[in-house]
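J.: please work out how this folds:
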Amino acid sequence: MSRYLLIRVAEMMGVNVLMKPKPSKAYGSGGHLNFSTNQMRGPGGIQHINKAIEMLSKSDQGPLLKMYDPTFGVDNAERMKESHWSPSMNFESAVGNKQTCTIRIPSMVNVNGRGYLEDRRPPANIEPYAASEALVRACILGEFMRK
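T.: Next up is the predicted model:
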């Protein structure tokens, strides 16, 4: 909804909105996804978070990332090649790491033992519904598992 409002207000002001993940050579822009289920938010949820991360790590990343990025990875791949505050092209999960990991467990989630995971790979031009579907299919249904 916020994207819709941004675009409509920009139109009224005569301004264009650019939601490219790599709008310039110097900067990249991500559209991180926070993901959880009832089990992840409940007591002992960290076990379910770790299981979801394990499922993601065993997933074929190509089709999964294509669902995140409407440009089929061209711009997002450029963003992910940066060395500063961008996720790695290689799958990596960590607690509290906001710099290079692809999947992050926030520090407080780890301390509390429940909460959510953050997928830092989606680009700024993310299609939120398709990306959410991709996470459900990968983390819960195991549809992207490598053969």
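J.: contacts and neighbour counts: CA atoms only from here.
T.: Noted.
J.: helices along the protein, start to end?
T.: With DSSP state H as the definition, the chain shows helices at residue ranges 2-13, 38-41, 45-57, 61-68, 74-80, 107-112, 128-139.
J.: show me what contacts the residue nearest the centre of the chain?
T.: A centroid search over the chain (C-alpha atoms, centre = their mean) returns residue 119, at 3.2 Å, as the residue closest to the centre. By C-alpha atoms under 8 Å, 6 or more residues apart in numbering, the contact list for residue 119 reads 32, 33, 34, 35, 102, 103, 104.
J.: quickly note the distance from the nearest residue to the first one once chain neighbours are set aside to residue 7.
T.: Leaving out its chain neighbours, the residue that sits closest to residue 32 by C-alpha to C-alpha, 6 or more residues apart in numbering is residue 120, at 4.6 Å. With distances taken as C-alpha to C-alpha, to the nearest Å, residue 120 is found 24 Å from residue 7.
J.: follow-up on the earlier one: quick one: which of the contacts of residue 119 sit in strands?
T.: Secondary structure assignment by DSSP state E places 33, 34, 35, 103, 104 of those in strands.
J.: what about the nearest residue to the second one once chain neighbours are set aside, how many residues nearby?
T.: What sits nearest to residue 34 in space, not counting adjacent residues and going by C-alpha to C-alpha, 6+ apart, is residue 118, at 4.4 Å. When neighbours are defined as other C-alpha atoms under 10 Å, residue 118 has 18 of them.
J.: for residue 118, give me its contacts.
T.: With C-alpha under 8 Å, 6+ apart as the criterion, the residues that contact residue 118 are 32, 33, 34, 35, 103, 104, 105, 106.
J.: another sequence for comparison is provided below:
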Amino acid sequence: MSYQAEYIWIDGTEPEPLMRSKTRIVKSGKEPEIWGFDGSSTNQAPGSNSDCVLQPVVTVPDPLRGGDNVLVLCEVQLTDFTPHPTNTRAIARAVADKYADMTPMFGIEQEYTFFQNGRPLGWPAVGFPEPQGPYYCGVGGEKMPGRAIVERHTQACLDAGLAIEGTNAEVMMGQWEFQIGVLPAPTIGDHIWLGRWLLHRIAEDFDTTVSFAAKPVLGDWNGAGAHTNFSTKQTMESWDAIVTVCESLAPRVLEHVTHYGTGIQDRLTGKHETAPWNKFSWGASDRGASVRIPWAVEKAKKGWIEDRRPNANMDPYVVSALMIDTCCSALAGDKPTLFVPSQGAEATVTV
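T.: Below is the predicted model of the structure:
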């Protein structure tokens, strides 16, 4: 007997990578092994030297096929088994190992928008739905399109063993969210990418597509984010550590937002529960701040922070790596080392 292993990876498409997958038949009793693919078809290699390596890193039960079948999340490597330039998981793994003694942990709120026939799911063919208001955590009737997909996706995540914490309808009609956590890096990124793949795959059965665009509809409509909750051993014990973490983010506004997903300026406008993209602020219970301190954290004087800036289309490996690099280096008295901030833009800070 044999089983099916669905090999999943992130490609090199810019500015927003796509998810790719293909099926391998594996003999019973054997684990999924290294495989390969044509990188010239995924924007990861030239045709003259197109071989890329799929290195399995996470294997979970396949909740769609059932049985002994599995999903296999892979890192992309070059043929010398070094990380491919598009392999951001390797970056997250390295920085997480560096500060493992601080126990950096993450919970990510992944928003997304369903589309069908070129419009958000449930929107009329001409014009717009009723203004935002009744959709967030709503129930009932035609105003909640997509719930059947959400229910299938939630159960699939549970069956796959992903650390899904909840789901809810979001502010714009056709927009939803699932939450993953609390996990260390790079595992938080693994579960987000697997959750995204399952969402794409299940939506296929409903003739629906999933968009992680930061501003799926221009105008007076909410964008889609991936609010990132972050803690360390120190913040879970001390308010002073929370202050240190927030203040460490302040001088690195551009360093972060330029790596927080495509279309950041369209979404972080200062409206629709966002802070301006080039300004930094933090405060308790403030959904208009760059970083929100949950009320329970302020009351307990210890806990976690919520960085509200990452887009829905962010790379969770990159975001978690940046958060660890910036915040943990400040707690340790080190200098951050990851990435180079964009030039030609100015940032301001409000604390």
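J.: now the TM-score, please.
T.: Remark: TM-score between the superposed chains equals 0.85 [TM-score structural alignment, normalised by the length of the first structure]; 138 aligned residues with a C-alpha RMSD of 1.9 Å.
J.: show the buried residues in the contacts of residue 119 of the first structure.
T.: Buried members of the contacts of residue 119 of the first structure, scored by 16 or more other C-alpha atoms under 10 Å, are 32, 33, 35, 102, 103, 104.
J.: closest one of the contacts of residue 118 of the first structure to residue 146 of the first structure?
T.: The shortest approach to residue 146 of the first structure among the contacts of residue 118 of the first structure belongs to residue 103, at 18.3 Å (C-alpha to C-alpha).
J.: got a list of what the aligned partner of that closest one in the second structure touches?
T.: Residue pairing (TM-score structural alignment): residue 103 of the first structure is matched to residue 291 of the second structure. Applying C-alpha under 8 Å, 6+ apart to residue 291 of the second structure gives the contacts 246, 280, 281, 282, 283, 305, 306, 307, 308, 309.
J.: which one of these is nearest residue 322 of the second structure?
T.: Closest approach between the contacts of residue 291 of the second structure and residue 322 of the second structure, by C-alpha to C-alpha: residue 307, at 11.7 Å.
J.: which residue is the nearest non-sequential neighbour of that closest one?
T.: Taking C-alpha to C-alpha, 6+ apart, and ignoring the residues beside it in sequence, residue 307 of the second structure has residue 291 as its nearest neighbour in space, at 4.5 Å.
J.: what count of nearby residues applies to residue 3 of the first structure?
T.: For residue 3 of the first structure, the count of nearby residues is 11 (other C-alpha under 10 Å).
J.: which residue in the second structure aligns with it?
T.: Residue pairing (TM-score structural alignment): residue 3 of the first structure is matched to residue 196 of the second structure.
J.: what's its match in contact with, if anything?
T.: With contact taken as C-alpha under 8 Å, 6+ apart, residue 196 of the second structure is in contact with no other residue.
J.: coming back round to it: the residue nearest to residue 34 of the first structure maps to what in the second structure?
T.: Alignment of residue 118 of the first structure against the second structure is given by TM-score structural alignment, with residue 306 as its counterpart.
J.: distance-wise, check that match relative to residue 20 of the second structure.
T.: Separation of residue 306 of the second structure from residue 20 of the second structure (C-alpha to C-alpha) stands at 30 Å.
J.: neighbours around residue 337 of the second structure, how many?
T.: Neighbour count for residue 337 of the second structure, taken as other C-alpha under 10 Å: 11.
J.: and for the one 4 residues further on?
T.: Residues lying near residue 341 of the second structure (other C-alpha under 10 Å) number 15.
J.: leaving out the residues flanking it, which one is nearest to it?
T.: Using C-alpha to C-alpha, 6+ apart and skipping the chain neighbours, the partner closest in space to residue 341 of the second structure is residue 255 (4.1 Å).
J.: so that neighbour touches residue 340, yeah?
T.: Yes: counting by C-alpha atoms under 8 Å, residue 340 is a contact partner of residue 255 of the second structure at 6.4 Å.
J.: between these two, which one's more packed in?
T.: Each of residue 255 of the second structure and residue 340 has its neighbours counted (other C-alpha under 10 Å); residue 255 has more, 18 against 12.
J.: the more buried one pairs with which position in the first structure?
T.: By TM-score structural alignment, residue 255 of the second structure lines up with residue 63 in the first structure.
J.: what distance do you get for that match to residue 140 of the first structure?
T.: 16 Å.
J.: try residue 134 of the first structure
T.: Using C-alpha to C-alpha, which is the criterion applied here, residue 134 of the first structure is 10 Å from residue 140 of the first structure.
J.: and these two? which has more neighbours close in?
T.: The neighbour comparison of residue 134 of the first structure against residue 140 (other C-alpha under 10 Å) goes to residue 134, with 21 against 15.
J.: who are the contact partners of that one?
T.: Under the contact definition (C-alpha under 8 Å, 6+ apart), the residues listed for residue 134 of the first structure are 64, 67, 68.
J.: 7 Å instead?
T.: For residue 134 of the first structure, the contact set (C-alpha atoms under 7 Å, 6 or more residues apart in numbering) comprises 64, 67.
J.: what's the match for it in the second structure?
T.: With TM-score structural alignment as the criterion, residue 134 of the first structure matches residue 322.
J.: for residue 92 of the second structure, see how far away that match is.
T.: From residue 322 of the second structure across to residue 92 of the second structure, the span is 8 Å (C-alpha to C-alpha).
J.: looking at the helices of the first structure, which is nearest to residue 23 of the first structure?
T.: Taking these one by one with C-alpha to C-alpha, helix 74-80 is closest: 8.8 Å.
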